[in-house]
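Student: Sequence and computational prediction follow.
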Amino acid sequence: MNLEQILENIAEQHLPLLEEHGFIPGGHNGPYYDKETPVRNTAHWSTIFAYLYQKTQRPDYLQAVISCADYLMSVPARPMQASFYCRTNINKDLSNGTIGQAWAIEGLVSAYKVTQQKAYLETAREVFLLHPFDERYNLWKVVNVDGSIRQFDMTFNHQLWFAASGAVLLAELDDLEIKRQCDLFFNALPSMLRIYNNGLIKHGVLNSVTFIDKLRNVFDWITYKRKSIKSGKDMRYKENGYHLFNLYAFALIKQFYGDIPLFNSDKFKKALSYCFSEQLHDSLENQDRSKDINKMPKVTTDQVNIYGYSYNGPGFELPYITKVFNNELGDNSVLISQVTKKQLEYTYNHEQKSLNIHTEDQATLEARFYEYVRYINTHSS
């Protein structure tokens, strides 16, 4: 049984769930155990149901898309008509930085494509433009659920995915301000993207304007390195789990926006090449979690990298990356086949027809099947 067939089986289980609740229940952000509202998973399933409707023309799939989008437009999803309410941890921002908003924007755009309901697109546009873009740093600030402004989201993949959601949005509407912001961000990427010598993308953003900022960055980096050496831990366990997630966002940008200056750089080519390296794929299966710099006390499953197959889903991400960047790559069909097969071996329960093995968060992992949907669409086009 291939991934597409499994997706359809899981979708059939989610139709009555959506009909019962009016949304797809949230998970808890995988190994982080931050309880999430239904926004993220409902947005992901909007993309899945949109694909299934386009494939089958079944009315129940169309209704599922509408139900997902209508939830995203509802008061519970945007209680103060500002950012989407994505997580419930009061010790963190309830909007889940810029990435929580990016996922919701994607879901609304997917719904618009099959329904042509402009209200979905306008809400996506409104939420994107709520986020202040600072041209000194070429970064977006986080907007709280009540509309108040926080500081920058300093996780690189969060900024990247927000820009990618802008690219997805711009493919459906003309908006000069969204395009201007995205252009500035894309033009800054050659200096903003940081990689190790092997091409692995670093997790944090280091962007500074003033001399004081530069000194603070240097101090923080020295402090981090000292702690890493002393503890024997560093970020690379996590960064390996997120590498394909980063490249997936770059693939979104290429498909929906086109080429950007970064794609011609040696730095990016190195990062792209690392997607197919033995080192990355060994780390996704065999790397020792004792080296993870994050403390994840609730995690019970660690047979594989907890940020990889059990959460980010390399079997969903690598096929799409390969398809979009096909002209820059050789034949990787054997590796793609191996990775999709491993995704099933590690996480799919054949008896229950669910992705509930070796994962901390079945609900979110199943919703992340939406990433594979884009591969199916580009593969068949």
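Tutor: Perfect, I can see it now. None of these values were measured; they are calculated from a predicted model.
Student: use CA for all of it now, contacts and neighbours both
Tutor: Fine.
Student: Please tell me how far stretch 90-99 is from the chain's geometric centre.
Tutor: Offset of stretch 90-99 from its chain centre (CA atoms, centre = their mean, to the nearest Å): 15 Å.
Student: let's bring in a second model and compare:
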Amino acid sequence: MESDSGTVTLYDIIERSARDGLDLQRDDGSFPPGRNYTYDEPETPVRTTSHWLQILTKAYEISGDEEFEDAANSAIDYLLSDNVRPSGFTYHCRNVESKDKCNGLVGQAVPIRALTRASEVFERADAKETAEEVFRLHPFSEELGLWERVEINGRTLSFDRTLNHQIIFAAAASELAPDVKVVKDRVEAFLDNLSTNMRLHSNGLIKHYVRPPLTDVVRSISRALRRRYDMLTNEIAFHYYSYSDERRKKERGYQTVNLNALSRLKPAFPNHEFWGCEKLSRSLGFVHNNEHDLIEGVDTKHGNLLQGISIAKIRRRLEDIPIAEQRQRIVTDLRVDADSVSELFDIDGVDENTQAALVSALTDLPDVEIR
């Protein structure tokens, strides 16, 4: 969509993409599933449908078009159906041999976030209730400030040791925090522990695994030895990978993933002391010092597909830089003249269903002229 003056804004792109998405939606309300681009593994429709729900929700807010409302409600109905939570517990996100079907915390964060936002716009109390229910299923350790994974059959697995998964889950849940005390309390406790759990290299690069104090880990393991034993092996893995060049390359890819998710937490907890801590300042410094290389592309399939857009969000929310001054960062990730939503992000090696759903990354930005 283009104005009479020939300008294109971010909201134009979202609305145009949502209109393309109407043709992709299936009879049951779902959208075609993508593949995990890092490992090229098949996924269920949960992630793509959740991302499209975010797109349709924002497009309806922009335009008021009832077609978007109807499609969004169909996507909500799908995400509330028995198909996606077959045992009534967590969302079924993938079928990959030797891996959990819930896709850790990150698999659950995506529908929690989409349902919470849509529930407010479309007055769907059932959507918010489901988001809260799935959040509550995940045991939280006050001692460590971390969540455990829960399989789709309800079985508690172990702590999700990947830092960005923990932050993304907390960020998704934070949108429930104003209305749900248990969410607010747990996410706040997560932030209380984050300056300890998050470890950095000397240059400010965030390490991939969480690392709570060893004494706290030992105390926690003594209470649930079998499922929490992974945190002891985590201590060994943490030191081993600290010296791995391949792991550092991976961590470079995830730097903006971590910081972007953190920036989404700040609006719900604006006065928390974490925002003034030295570790956050150093990790932002890494982005300052390496921004050009990050945007040009990190030589790894791990991490952020949209570095420029993520850096714009980080700068806006954590450093108060106006979005109007960040147009160029956003434009680096977009093909404004793309003929379809699947071509908007021209990313090698990423399937078209995953690429199309990436438009959801634009929905938490204010409008800005792109061309």
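Tutor: Received, thanks. None of the values given here were measured: they were computed from a predicted structure.
Student: Can you calculate the TM-score here?
Tutor: After superposition, the two chains reach a TM-score (TM-score structural alignment, normalised by the length of the second structure) of 0.85; 348 aligned residues with a CA RMSD of 2.6 Å.
Student: so residue 127 of the second structure sits right up against residue 114, yeah?
Tutor: No. Proximity of residue 127 of the second structure to residue 114 does not meet the contact threshold set by CA atoms under 8 Å, at 9.1 Å.
Student: how about residue 38 of the first structure, what's its partner in the second structure?
Tutor: Taking TM-score structural alignment, residue 38 of the first structure has residue 45 as its aligned residue in the second structure.
Student: typed the wrong thing, it's residue 145 of the first structure
Tutor: Aligned counterpart of residue 145 of the first structure in the second structure: residue 152 (TM-score structural alignment).
Student: Residue 229 of the first structure - how many residues pack around it?
Tutor: Neighbour count of residue 229 of the first structure, defined by other CA atoms under 10 Å: 10.
Student: no no, residue 355 of the first structure
Tutor: Around residue 355 of the first structure there are 26 other residues, counting by other CA under 10 Å.
Student: which bit of the first structure covers stretch 112-124 of the second structure?
Tutor: So stretch 112-124 of the second structure sits over residues 105-117 in the first structure, by TM-score structural alignment.
Student: Which residues outside that stretch are in contact with it?
Tutor: For stretch 105-117 of the first structure, contacts defined as CA atoms under 8 Å, 6 or more residues apart in numbering pick out 42-47, 50, 54, 62, 65-66, 69, 72, 118, 120-121, 123-125, 127-128, 165, 168-169, 172.
Student: Then stretch 152-169 of the first structure?
Tutor: 97-99, 101-103, 105-106, 109, 121, 124-125, 128, 139-142, 178-179, 182, 185, 193, 202-206, 245-246, 249-250, 252-253, 256-257.
Student: out of those, which are inside helices?
Tutor: Among the contacts of stretch 152-169 of the first structure, the residues falling in helices (DSSP state H) are 97-99, 101-103, 105-106, 109, 121, 124-125, 128, 178-179, 182, 185, 245-246, 249-250, 252-253, 256.
Student: For the stretch 201-350 of the first structure, which segments are assigned as helices?
Tutor: Using DSSP state H, counting those that start in this stretch, the helices of the stretch 201-350 of the first structure run over residues 211-231, 236-256, 266-274, 278-286, 314-324, 333-347.
Student: For residue 14 of the first structure, which of those is the nearest?
Tutor: Among the helices of the stretch 201-350 of the first structure, the nearest to residue 14 of the first structure by CA to CA is helix 333-347 (17.8 Å).
Student: Just give me the mean distance for whichever helix or strand comes after the closest one relative to the second structure.
Tutor: The first helix or strand that comes after helix 333-347 of the first structure along the chain, using DSSP states H and E, is helix 362-367. Per the superposition on the second structure, helix 362-367 of the first structure and its aligned residues are separated by 2.3 Å on average (mean CA distance after the TM-score superposition for the first structure).
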